[in-house]
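Student: Turn this into a model:
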Amino acid sequence: MANKGCTYEECEATADWLLARTDVRPTVGIVCGSGLGGLADMLKDQVAFDYKDIPNFPQSTVHGHAGRLVFGTLKEKPCVCMQGRFHLYEGYPIQKVTLPVRIFKLLGVETLVLTNAAGGLNQDFKVGDIMIIKDHLNLPGFAGVNPLCGPNDERFGVRFPCMSDAYDRALQQMAMHVGQELGYGDFLKEGVYCVLGGPSFETIAESRMLHRLGADAVGMSTVHEVIVARHCGMRVFAFSLITNQAVMDYGSEAKANHEEVLETGSRRAAQLERLVSAIVTKMELNNNNYARVGRPRDAGVPKKTPPNESMA
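Tutor: This is a model prediction of the structure:
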């Protein structure tokens, strides 16, 4: 946590700044992947902030990521939603990439819902499938790129957090049930997500290797956020939208591209919104098995100030 802007005190200052400018006290956090920013539009009574106006916050530089933090309610549950996330390939230190997750925890978030666009490695998957993530492969972590590297602040979590239960099984089962009820059975899958550093897409040899290692989908995000969320004691649910098939045949002329990612996200947007909305509606938020980290919500938070030019 040696990176500027990433200490507990700096995260706390950012959380207090946000809490002073909205009455929403979120218990659910949602992170939108490429082309999936429309999920934030589901929130009622919105209060939105541009990333550039939030103290200590990085800025999103990727097309398809709006770069706004949106507070509001979804089926009467208070939420905060990131329209756009941060990635290693943007040049940010990994602690900065995961900074919003720590701020979410200090805002009072108990359950984190993450979405991403991913390439399909599982040959049974089709473009447009939704994959509930049951586990992950952290390839950058094999090389020591982990958001928990450096001094550990016990106020966030323990030095050696368990990751065998990173993805909440009860939420996975509920999502599958909800998906069946919505008629999504034909394109709702589950599998293992593998993260790479990006921004280049995978070579054919890399895709073949990852598939043999047990990965069903591959992308450039999510895993680092999951690690920090679990370090902080949050419940985690995540899913990938399969936006392209990874190329694994040297005879193929297909080429992965970001435009295809955004187009697929746009086509599935309405169904994804219904799925997330139904999941959040059925969530049991006050699970006593997950300890609250940090100070009570509103502790030390100044009285709400009138809207100003910092609000989107």
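
Student: drop to CA atoms for contacts and neighbour counts, all remaining ones
Tutor: OK.

Student: all strands in the stretch 201-312 of the chain, in order from the N-terminus.
Tutor: For the stretch 201-312 of the chain, the strands defined by DSSP state E, counting those that start in this stretch occupy 217-219, 235-245.

Student: would a markdown table of those strands with distance to residue 285 and mean neighbour count be doable?
Tutor: Below are these laid out as a markdown table (distance: least, Cα to Cα, whole Å; neighbours: other Cα atoms under 10 Å):
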| stretch | distance to residue 285 | mean neighbour count |
| --- | --- | --- |
| strand 217-219 | 28 | 27 |
| strand 235-245 | 9 | 26 |
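
Student: now the other sequence, so there's something to compare against:
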Amino acid sequence: MAELAHCVSFKLCRSTADWLMAKTQVRPVVGIVCGSGLGGLADMIKDSDVFEYSDIPNFPKSTVHGHAGCLVFGTLSGKPCVCMQGRFHLYEGYPVQKITLPMRVFKLMGVQTMIMTNAAGGLNPDFRVGDVMIIKDHINMPGFAGVNPLSGPNEDRFGVRFPCMSDAYDRELRRMALAVGADLGFSDFLKEGVYCVLGGPSFETIAECRLLNRLGADAVGMSTAHEVIVARHAGMRCFALSLISNKAVMDYDSEARANHEEVLETGRLRAVQLEKLVSTLVGRIEEQQRLLRNAPRPN
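Tutor: Sure thing, here's the model as predicted:
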């Protein structure tokens, strides 16, 4: 346990944040995590500084096809951002504390809001491939077996021992995203729902999909929830969305088979609209905060 605590210690996270801040002039206030096939968001960032994960001290290495493995700093819709082109997963063999280390590094760099994307299997029968689900809540299935990124000694400099998760996904950001989607004409494929995370890397069995759907999950994937837990522990606002890249198989007579190439292809087809949605949302956050800064103070 002591070795595990060391791999995400405040000192270690601080050293990584300091190394990055010495290499870039960007001081990000928004962090973005790009899921499978969705790394094109980083290409929208202007005046970018790019670092490969392999060059960043203490960072894990991305091993998944479709994840570029780069950290990109710059501005998006006028707001200083840092964007992860690819994330880390339990199935890559990293402890859950290690795969969420970037969240703590971002916090120490000044990030206030995290925006996360993923590709997920649709469990809700009303969802179609290509729909985008705004996550309103999650089920951390590995957490039922004690796999939680906050296990081990608590670091009080990041957050409290028992953080609340009933507000994990910021209500105002979700409302804003729905409004942005309506303005962009995306309402037909924009949904809200509950995301369930599993360990992977095998896709779910039919029995597992049926169970998760009955538990109230609308989509299932292998990421995001752990990052959100750590980001919320550190006091950052969180917004996340899932691209429904395939429909979960829940019929034993079905010939459908889930596969990673289908996930990446769906990402390519919906990429431009997702990029527009996220970039416009970031701009809307900046606009809202500017109005709050300029609002007259009560006497």
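
Student: And the TM-score between these chains?
Tutor: Put the two chains on top of each other and the TM-score (TM-score structural alignment, normalised by the length of structure 2) is 0.95; 287 aligned residues with a Cα RMSD of 1.1 Å.

Student: Please tabulate the strands of the stretch 201-312 of structure 1 in a markdown table and include distance to residue 178 of structure 1 as additional columns.
Tutor: Listed next are the strands of the stretch 201-312 of structure 1 as a markdown table, based on distance: least, Cα to Cα, whole Å:
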| stretch | distance to residue 178 of structure 1 |
| --- | --- |
| strand 217-219 | 22 |
| strand 235-245 | 14 |
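
Student: which stretch among those strands comes nearest residue 98 of structure 1?
Tutor: Checking the strands of the stretch 201-312 of structure 1 against residue 98 of structure 1 by Cα to Cα gives strand 235-245 as the closest, at 14.3 Å.

Student: circling back: ok, which of the strands of the stretch 201-312 of structure 1 comes nearest residue 16 of structure 1?
Tutor: strand 235-245 (22.5 Å).

Student: That closest one vs structure 2, average distance?
Tutor: With mean Cα distance after the TM-score superposition for structure 1, strand 235-245 of structure 1 departs from structure 2 by a mean of 0.2 Å once superposed.

Student: Contacts for that strand, please.
Tutor: For strand 235-245 of structure 1, the external contacting residues (Cα atoms under 8 Å, 6 or more residues apart in numbering) are 110-121, 125-133, 166-168, 171-172, 217, 226, 229-230, 256, 260-262, 264-265, 290.

Student: Tell me where structure 1 has helices.
Tutor: Secondary structure of structure 1 (DSSP state H): helices at 8-19, 94-97, 99-107, 139-142, 169-181, 204-212, 223-231, 258-282.

Student: Can you say which of the strands of the stretch 201-312 of structure 1 is nearest to residue 283 of structure 1?
Tutor: Ranking those by proximity to residue 283 of structure 1 (Cα to Cα) places strand 235-245 first, at 10.7 Å.

Student: correct me, but residue 228 of structure 1 touches residue 100?
Tutor: No: Residue 228 of structure 1 is beyond contact range of residue 100, at 9.8 Å (criterion: Cα atoms under 8 Å).

Student: of these two, who's got more company?
Tutor: Between residue 228 of structure 1 and residue 100, counted using other Cα atoms under 10 Å, residue 100 has the larger neighbour count: 27 against 24.

Student: got a list of what the spatially most central residue of structure 1 touches?
Tutor: By Cα atoms, centre = their mean, structure 1 has its centre lying nearest to residue 114, at 3.2 Å. The contact partners of residue 114 of structure 1, by Cα under 8 Å, 6+ apart, come to 30-33, 222, 236-239.

Student: For those residues, name the two members farthest from one another.
Tutor: Longest span within the contacts of residue 114 of structure 1, Cα to Cα: 33 and 236, 15.4 Å.

Student: Would you format the helices of structure 1 as TSV with distance to residue 244 of structure 1 included?
Tutor: Shown next, in TSV, are the helices of structure 1 (distance: least, Cα to Cα, whole Å):
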stretch	distance to residue 244 of structure 1
helix 8-19	36
helix 94-97	24
helix 99-107	27
helix 139-142	20
helix 169-181	21
helix 204-212	13
helix 223-231	19
helix 258-282	7
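
Student: Thanks again, I'm all set now.
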